[in-house]
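Trainee: sequence and predicted structure below; questions after.
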Amino acid sequence: MNTPGPPSRPLEALRELTPARVGLGRSGASMPTEALLAFTLDHARARDAVHAAFDAPHLLAELADLGLDVRSVSSQARNRRDYLRRPDLGRMLDADSRRALEKPGGADKISIVIGDGLSPAAVNVHAVELVRHLVPRLTEAGFQLGPVVIASGARVALGDEIGAVLGARMVVMLIGERPGLSAPDSLGAYLTFAPRIGLTDEKRNCVSNIHGAGLRYEEAAFKIAWLAREGIARAITGVALKDESGTALIAAKPID
């Protein structure tokens, strides 16, 4: 009878490839102290990301330096407590913000909305650099770029009302994703064709996991621009639009 040998990919090697909690081991009936302390630290970082201050003035200044038309709005969530307890308030503009945004749109206009979401920390760190990489790709594709809107107290669906008020053909919502225990500062991008109040999530495409250990700015900008171009060309986003940008990205890369 042959005795099976050790696994070819031990858990120690797997742990080097992912921040996920794999093969933590045990001490008696519990986790080892080191693993428990690491979990507690990551949990604290996730909580801190949710409650971090949204640095809207810094974003406004940095985006204005890029030559963009930048606006600032707020949802009906008056504070962070309301935002977390009443998700519906984060999906609606307050009256003053709606009046300030009203202006005619254009057939090929794309509006970028940057919302704090569930991780303002992610937006503070990543939003400007992503926009810096994204805007040239959108303009090269021939799209007219509408105002960039900084939205406080924002849920994803707030972008629908903002896009509708601006008359945008498509809205790209950049927002802080729900913090995970391995990525408290992950940014997501949601694309919606013909935005209007009342749309649900199957009408959107999402590019997620944009952060230092995840999707790089260049790759994220390529994906977002591809989805925007194809979404407007086909007049769809969401489950009807499959993300095939990977094939296009491979074709676009020069062969060494």
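Mentor: Sure thing, it's come through. In this text the structure is predicted, and so the values were computed from the model without any measurement. Numbers count the residues shown, from 1 in each chain.

Trainee: C-alpha from now on. contacts and neighbour counts both.
Mentor: Will do.

Trainee: right, and the helix or strand after the longest strand along the chain?
Mentor: Ordering each strand of the chain by length in residues (DSSP state E) puts strand 144-152 first. Helices and strands here follow DSSP states H and E; after strand 144-152, the next one along the chain is helix 158-166.

Trainee: now that next one: how far from the chain's centre is it?
Mentor: Relative to its parent chain, helix 158-166 has a centroid offset of 17 Å by C-alpha atoms, centre = their mean, to the nearest Å.

Trainee: and the contacts of it?
Mentor: For helix 158-166, contacts defined as C-alpha atoms under 8 Å, 6 or more residues apart in numbering pick out 75, 90-93, 98, 101-105, 111, 113, 146, 169-173, 192, 194-197, 199.

Trainee: what of stretch 202-209?
Mentor: Residues from elsewhere that reach stretch 202-209 (C-alpha under 8 Å, 6+ apart): 177, 186-193, 215, 220, 223-224, 227, 236-239, 241.

Trainee: ok, 7 Å please
Mentor: 186-192, 215, 220, 224, 237-239 (C-alpha atoms under 7 Å, 6 or more residues apart in numbering).

Trainee: re earlier: who does the longest strand of the chain touch, helix- and strand-wise?
Mentor: Identification of packing neighbours for strand 144-152 by 3 or more C-alpha pairs under 7 Å, 6 or more residues apart in numbering; DSSP states H and E yields strand 70-74, strand 109-115.

Trainee: just the buried residues out of the contacts of helix 158-166, in PyMOL syntax.
Mentor: Restricted to buried positions by 16 or more other C-alpha atoms under 10 Å, the PyMOL selection for the contacts of helix 158-166 reads:
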select buried, resi 75+90+91+92+93+98+101+105+111+113+146+169+170+171+172+173+192+194+195+196+197
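
Trainee: in addition, the following structure is provided for comparison:
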Amino acid sequence: MTAHEPAPRGFWDELRATTQARIGLGRAGDALPTDRVLEFRSAHAAARDAVHQPLDTDTLVGRVEAVGLGRPVVVTSRVSDRGEYLRRPDLGRLPRDLSEVVPSGADIGFVLADGLSPRAVADHGGALLAALVAEFDGRYTLAPPVIATQARVALGDHIGEAMGIGTLVLLIGERPGLSVADSVGIYLTHRPRPGRTDADRNCVSNIHPPEGLGYRHAARVVSGLVTGARQLGRSGVDLKDTSRADALSAPAQILEL
């Protein structure tokens, strides 16, 4: 098929079935078909709504408490409203008051943060936290969770230090796109404290089943990273996710038995 030949019937349909990206949209003259334009506007509106929709903390507190780690404390950053959150990322990285966060000395602490998509952590936070706790399966001591609003990733460093934990697992709503508005990212920081940079963290992103990464899969990756961080004594660029390599090597190991 040359660049001037039309794609065969069903060509784009098959490709679109494998991705949420906007491909093979067609055309009407020199423009996009009307239905594709309307789909784009709808996706753009959903992304904007996801950013500006406030987090329903009462509902999330109930879902997190049901996981069984205790009633979560709710904290916030120094941001005063959503507009300031978008204009001043620096304020979203600083806590307003952490006096209610009780030091636990636990191995792992969880923070659920609204981030750029409060909808994402509202939809997936409770179930994802439950999957993480199940995956750890009693191997570590777990601190009572914290819910953070108007939060950027680095706010977790302050919270983690106040919790007195060994490893921070932060669940946060990721920046919405035109394909996905409810994706969660997990940021892992070993020995969290203010001043940590992105180079000190590991990220597992695109968690939004059924189209994105599933809860159990994400929990397995995080569990492997926690094990590696505790062995290495740090997280970040020196810590690699070996879960895929383990999965690829499994068939060979089976054949050798």
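Mentor: Yes, it's here. Note that the structure is predicted; figures quoted are calculated from it, not measured.

Trainee: can you give me the TM-score here?
Mentor: Aligned and superposed, the two chains score 0.89 in TM-score terms (TM-score structural alignment, normalised by the length of structure 1); 246 aligned residues with a C-alpha RMSD of 2.1 Å.

Trainee: distance to residue 140 of structure 1 and secondary structure for the contacts of stretch 202-209 of structure 1 - can I get that in CSV?
Mentor: Compiled in CSV, the contacts of stretch 202-209 of structure 1 are given as follows (distance: C-alpha to C-alpha, whole Å; DSSP: H, G, I helix; E, B strand; the rest coil):
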residue, distance to residue 140 of structure 1, secondary structure
186, 27, coil
187, 24, strand
188, 23, strand
189, 20, strand
190, 20, strand
191, 18, strand
192, 20, strand
215, 22, strand
220, 16, helix
224, 13, helix
237, 21, coil
238, 24, coil
239, 26, coil
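
Trainee: and the gap between residue 16 of structure 1 and residue 186 of structure 1?
Mentor: Here the distance between residue 16 of structure 1 and residue 186 of structure 1 works out to 20 Å (C-alpha to C-alpha, to the nearest Å).

Trainee: compare those two (neighbour count), which wins?
Mentor: The residue with more neighbours, out of residue 16 of structure 1 and residue 186 and counting by other C-alpha atoms under 10 Å, is residue 186; that gives 29 against 10.

Trainee: how near is residue 22 of structure 1 to residue 125 of structure 1?
Mentor: According to C-alpha to C-alpha, residue 22 of structure 1 stands 28 Å off from residue 125 of structure 1.

Trainee: the two: which is more packed in?
Mentor: Set side by side, residue 22 of structure 1 and residue 125 show more neighbours around residue 125, with 17 against 12, by other C-alpha under 10 Å.

Trainee: please tell me how far the aligned partner of residue 239 of structure 1 in structure 2 sits from residue 201 of structure 2.
Mentor: Residue pairing (TM-score structural alignment): residue 239 of structure 1 is matched to residue 237 of structure 2. Shown here: residue 237 of structure 2 relative to residue 201 of structure 2, a distance of 7 Å by C-alpha to C-alpha.

Trainee: same question, residue 188 of structure 2
Mentor: Residue 188 of structure 2 is 5 Å from residue 201 of structure 2, where distance means C-alpha to C-alpha.

Trainee: ok, residue 159 of structure 2 - how many residues close by?
Mentor: By the criterion of other C-alpha under 10 Å, residue 159 of structure 2 has 29 neighbours.

Trainee: what residue of structure 1 takes the place of it?
Mentor: When structure 1 is aligned by TM-score structural alignment, the residue opposite residue 159 of structure 2 is residue 162.

Trainee: same check on residue 56 of structure 2?
Mentor: In structure 1, the position corresponding to residue 56 of structure 2 is occupied by residue 55, as judged by TM-score structural alignment.

Trainee: thought that match was touching residue 124?
Mentor: Yes - between residue 55 of structure 1 and residue 124 there is a contact at 6.2 Å, judged by C-alpha atoms under 7 Å.

Trainee: more crowded one of those two?
Mentor: Neighbours per residue, other C-alpha under 10 Å: of residue 55 of structure 1 and residue 124, the larger number sits with residue 124, 20 against 15.

Trainee: that's a helix at that one, yeah?
Mentor: Yes - Residue 124 of structure 1 sits within a helix when classified using DSSP: H, G, I helix; E, B strand; the rest coil.

Trainee: so what's the most centrally placed residue in structure 1 up against?
Mentor: By C-alpha atoms, centre = their mean, structure 1 has its centre lying nearest to residue 188, at 1.4 Å. Taking C-alpha under 7 Å, 6+ apart as the criterion, residue 188 of structure 1 is in contact with 174-177, 206-210.
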